[in-house]
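Visitor: Whatever this is, show me its structure:
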Amino acid sequence: MLQHLIFFPVLLPLLAGIFLLLPPLQGYARRQRVAVFLVNALLLVSAVLLLQQSLQHEPQMYMMGDWQAPFGIALVNDKLAAIMLLLSAVLGFAVHLYACAGDDQRGPFFHPLFMFQLMGINGAFLTGDIFNLFVFFEILLIASYSLLIHGGGKQRTQAAVHYVLLNLVGSAFFLFGLGVIYATFGTLNMADMAYKAAQLNSEDIALAKAGGLLLLVVFGLKAALLPLHFWLPRTYANTSTPVAALFAIMTKVGIYSLWRVHTAVFGEHGGELANIAVGWLWPLALATLVAGIIALLASQTLKMLAANLVVVSAGSLLLTIALNTPQATAAGLYYLIHSTLMSAALFLIAGLVQEQRGQAQDRFVRSRPVNQPALLGGLFFIAALALVGMPPLSGFVGKILLLQAAGDGSDAAWIWPPILISGLAALIIFSRAGTTLFWRAQGVSQNQVVAHPLQITAIILLLLTSPAMVIWGGALTDLSLSAAYELHQQPLPVIPANMAVPEVLP
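Guide: All right, here's what the predicted structure looks like:
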């Protein structure tokens, strides 16, 4: 059973999504909630077991149907993939808890779409083949198209149209890039590509660079790299609360793909193809971070603030890819976990504020008070401290690691100012948001809406991960550094876990 465990994070949500569309689950909210809760719990268990396997063994490849590598459909479990799977499982578990308070019933098919979304995300983290990365991208994007308009509304529909059009263009570029890369490498298996990158003929180098840069455009669109990020704030701010929180991990799928392709394949061992994206990433990552800071200060709603924080975190993470060192990747991985969970928590808090402030919703205007000012204000305060980067929470540790990764040379002169200024900008806008939403209230509330226990539980679960990342910070930073070195070194032999006689890649 354990040799097939690699496939569970894809298989479980796939089967769940299918059965949720069939009787006796279809149309029964309680049954669907229980079923998805159990699947999410199993995903958590499988992610923990896969992480344990990655710590005990070298990276393992699972070949679907026992087709020989590098031609078959390959799933790979290593430390980086296992960490991302655990992050996805924790986020999915908490967001689904929140949705079970009633958001899941504001539109049809929420639960099967939620499962298909997790299937696409988990598949993207596990795949060892760039074509199958495209396939899983399409699965998660198709599910996200429908989740975006969950509950309906003109603004959600408009945002979804922009999101769909941009991602269809991105998918076309992805296919062009795959065609160019297959023509030059003769394979789309990432381990095989990393082995062949330094051995390409000189006449194929230019074509391989073109294919690699096409993929940079595609992954940059997913990761909210400027100027491809303008779809994100409006899309995230206008969708339903649990969907926005789940989407906090979507840009991280783009970051992860950049690590897999432009660090492992086109990285320092790539010969003439080494670091082809670094020259582009430096200015664009800095510009993304600066644009995110400006948009952050201009935020007019709490959800828009959270969405712009996602852009800021994307710019910070892209800088770690531009630095292209194991230390920078390790710092980026720690910061990625922190920013994903805390941004999701802020989206969920914004949803509660929207429900309790009536027509003012989460806009930064003087209005009637929320019904639970102490509770919501306390949750908001903890999330704000973490996202600003104040001690003793994980945001402080994450930013310290980012600054340390920049070193003492010229890189530090470019990275330290925007990272520190982003923290200051976040402090300013959170101060404004907190005083407006919780202190400058007038009159009395006109509704009796209060937070559901499941909603509070979900938010507390996410917020507790921040001090946990500090308490076990030593172990987590060691794990991140180990995953980073595993990613940066030359491809390790990858053992197909499901073959009777293990085949070792060259």
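
Visitor: contacts, neighbours, all on C-alpha from now
Guide: Noted.

Visitor: roughly how far apart are residue 61 and residue 127?
Guide: Distance, residue 61 to residue 127, by CA to CA, to the nearest Å: 9 Å.

Visitor: out of these two, which sits in the more crowded spot?
Guide: residue 61 (29 against 24; other CA atoms under 10 Å).

Visitor: Look at the more buried one and tell me its secondary structure.
Guide: At residue 61 the chain is in strand, as set by DSSP: H, G, I helix; E, B strand; the rest coil.

Visitor: Please look at it and residue 499 and confirm they touch.
Guide: No. With contact defined as CA atoms under 8 Å, residue 61 and residue 499 do not form a contacting pair (9.7 Å).

Visitor: Would you mark the buried spots in the helix or strand where residue 176 lies?
Guide: Residue 176 belongs to helix 154-185 when assigned by DSSP states H and E. By neighbour count on 16 or more other CA atoms under 10 Å, the buried set for helix 154-185 is 156-157, 159-164, 167, 170-171, 173-175, 177-178, 180-182, 184-185.

Visitor: Second chain to compare with the first, below:
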Amino acid sequence: MLLELWRVHAPVLPVVLPLATAVLLLLLGDRTGGTHGHGGRAVARQRVVSGVSALLGLALAVSLLVRADAGEWLVYRLGEWPAPFGIVLVVDRLSALMLVLTAAVALPVWAYASGGWDEQGRYFHAVFHLQWMGLNGAFVTGDLFNLFVFFEVLLIASYVLLVHGHGRERFRVGVHYVVLNLSASGIFLVALGLLYAVTGTLNMADVGQRVASLQGAEAALAQTAALLLLVVFGLKAALLPLGFWLPATYAAAAAPVAALFAIMTKVGVYAIIRVHVSVLSAGAGTVASATADWLLPLALLTAVVGVAGVLAAHSLSRLVGSLTVASVGTMLAGVALFSVQALSAALYYLLHSTLVVAALFLLVEVIAAQRGPAGDRLQPAPAVREPALLGLLLLLGAASAAGLPPLPGFLGKVMLLQASHGLTPQAWVWAVVIGVGFASVVGLARAGAIVFWHVEPTPTEAWPTAGRPGHLLAVIAALLVMGGAMVVAAAPLRAYTLAAAQQLQDHAGYVRAVLGDGPPSLRPYRGTTGSPLHTSPEERP
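Guide: Next up, the predicted model:
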């Protein structure tokens, strides 16, 4: 019986588990500021509860991925209300993959923060799990309005995490970050209002059925909604020209927060894939083409601007932030080709880039801690105390991020280049992907040479980071090992991402799973003329 309950309710647990953990952590209290007495015991309890929940979250995500790999859509209807009227959660191959990726980043971030960094502010672990809930909810929701709700949950948590530990620079960029995202939230609501006005629904499966038949003014409104949604998701993903905020914001955040934020841009990428590639393209009508012509040029320009930031960076943290922007452009170029092979390559590259960027953000803090007052600025400074170990970790991360063989970044880019073969924009894709890779090598080599070779003959200061060096380096190594393991598991991962891309194209199967096999559901809020205002008395509830 317990096994059956688990199978039935598993799709909602990625949302319930972190929410329940956050509530429990708030009830337990959080007295920071000491390693002994009540404060030390409170922090220790927080870490234990948070860590156990993180391990359970990873196990849950893996179990859902195993079930989704069978090809079924795991549909959960809250309150047993039928779709499209009730709230529905859907786990397919793509959403299960994103759940596992989130857990794979969140668990090392918890371990790193538990080394002592979590004592620099209040309720880190509670807010950490609230953001995890928002991330998971965004990946499993089958409703556009609830996608907005989960966006707001994860963003509110990210506002708090961004300023965790305080500091003038964090508050400064935090204000910009909040204003930008609040503006995006307003645009999101306008887009949802337009889409609801012409379709009468926000259930993704139902919207996918209805947009293909829209014509005239209604099709124009739906196109406007699609473009507005691209603006919103593009801001989350740091797509040009909406991504200039990212390097400064991520550079100002503390290391574990910046590492967790590595998955934040992927929420925007996921939303573009889910909404524009899957839902709005279900009928290949005029709505689907509204954003198709914009996405590829913007993606390629994003990669170019991102790598320009890598070459111009004056600090390691800004360099890694610019690498994040360049990686977003590369993966969205694969998405914008609108083919199964290209989308599969983009998903493989998404996995690698998230793990590597998270590891690099953590590594930057460790390196900066050993360079005295210079910190992570790219200028001569005292030599680091572990040049061989830190140099090797930076080399592995940088080589993978730049796409050097035989690391997973190289494999992902090769898959993308192969997928673009024979397509009209092939020359542009090849030029940008290869050029960005080469420029990334130059920028990263420059940074490594300054950090490890341009040293001053002065002694380094004592280790100022929160946590033991061995503990912190072990967490960083674990993330890099996970990224490197993608080379060994390239074949099964490629098969999974290919199956996920194919499943996204199965619009009829998604509709059957969410709405059922019967006739189209009754929509008393829609009139036969296509306008909610033209509803006969017989059609009203």
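
Visitor: what touches both of residue 61 and residue 127 of structure 1?
Guide: 74, 75, 76 (CA atoms under 8 Å, 6 or more residues apart in numbering).

Visitor: Just give me the match in structure 2 for the first one.
Guide: Structural correspondence for residue 74 of structure 1 with respect to structure 2 (TM-score structural alignment): residue 88.

Visitor: who's in contact with the residue nearest to its match when sequence neighbours are not counted?
Guide: Distances taken as CA to CA, 6 or more residues apart in numbering place residue 77 nearest to residue 88 of structure 2, at 4.6 Å, with adjacent residues excluded. By CA under 8 Å, 6+ apart, the residues touching residue 77 of structure 2 are 83, 86, 87, 88, 89.

Visitor: Apply 10 Å and report the result again.
Guide: 9, 11-12, 83-90, 142, 514 (CA atoms under 10 Å, 6 or more residues apart in numbering).

Visitor: And for residue 331 of structure 2?
Guide: By CA under 10 Å, 6+ apart, the neighbours of residue 331 of structure 2 are 266, 269, 299-300, 303, 342-350, 353, 412-413, 416, 433.

Visitor: got it, and residue 493 of structure 1?
Guide: Counting by CA under 10 Å, 6+ apart, the residues that residue 493 of structure 1 touches are 58, 59, 60, 61, 191, 503, 504, 505, 506.

Visitor: any idea how far residue 429 of structure 1 is from it?
Guide: 49 Å.

Visitor: do the same with residue 31 of structure 1
Guide: 42 Å.

Visitor: The two: who's more crowded?
Guide: Neighbours per residue (other CA under 10 Å) separate residue 31 of structure 1 from residue 429, with residue 429 holding more: 19 against 14.

Visitor: secondary structure class for the most centrally placed residue in structure 2?
Guide: Residue closest to the average C-alpha location in structure 2 (CA atoms, centre = their mean): residue 266, at 2.4 Å. At residue 266 of structure 2 the chain is in helix, as set by three-state DSSP.

Visitor: Repeat that for residue 76 of structure 1.
Guide: strand.

Visitor: can you pull the contacts of it?
Guide: Taking CA under 10 Å, 6+ apart as the criterion, residue 76 of structure 1 is in contact with 6-7, 59-63, 82, 123, 125-129, 191, 494-497.

Visitor: same thing with residue 371 of structure 1?
Guide: Residue 371 of structure 1 touches 353, 355, 356, 357, 444, 445, 446, 447, 448, 449, 450, 451, counting by CA under 10 Å, 6+ apart.
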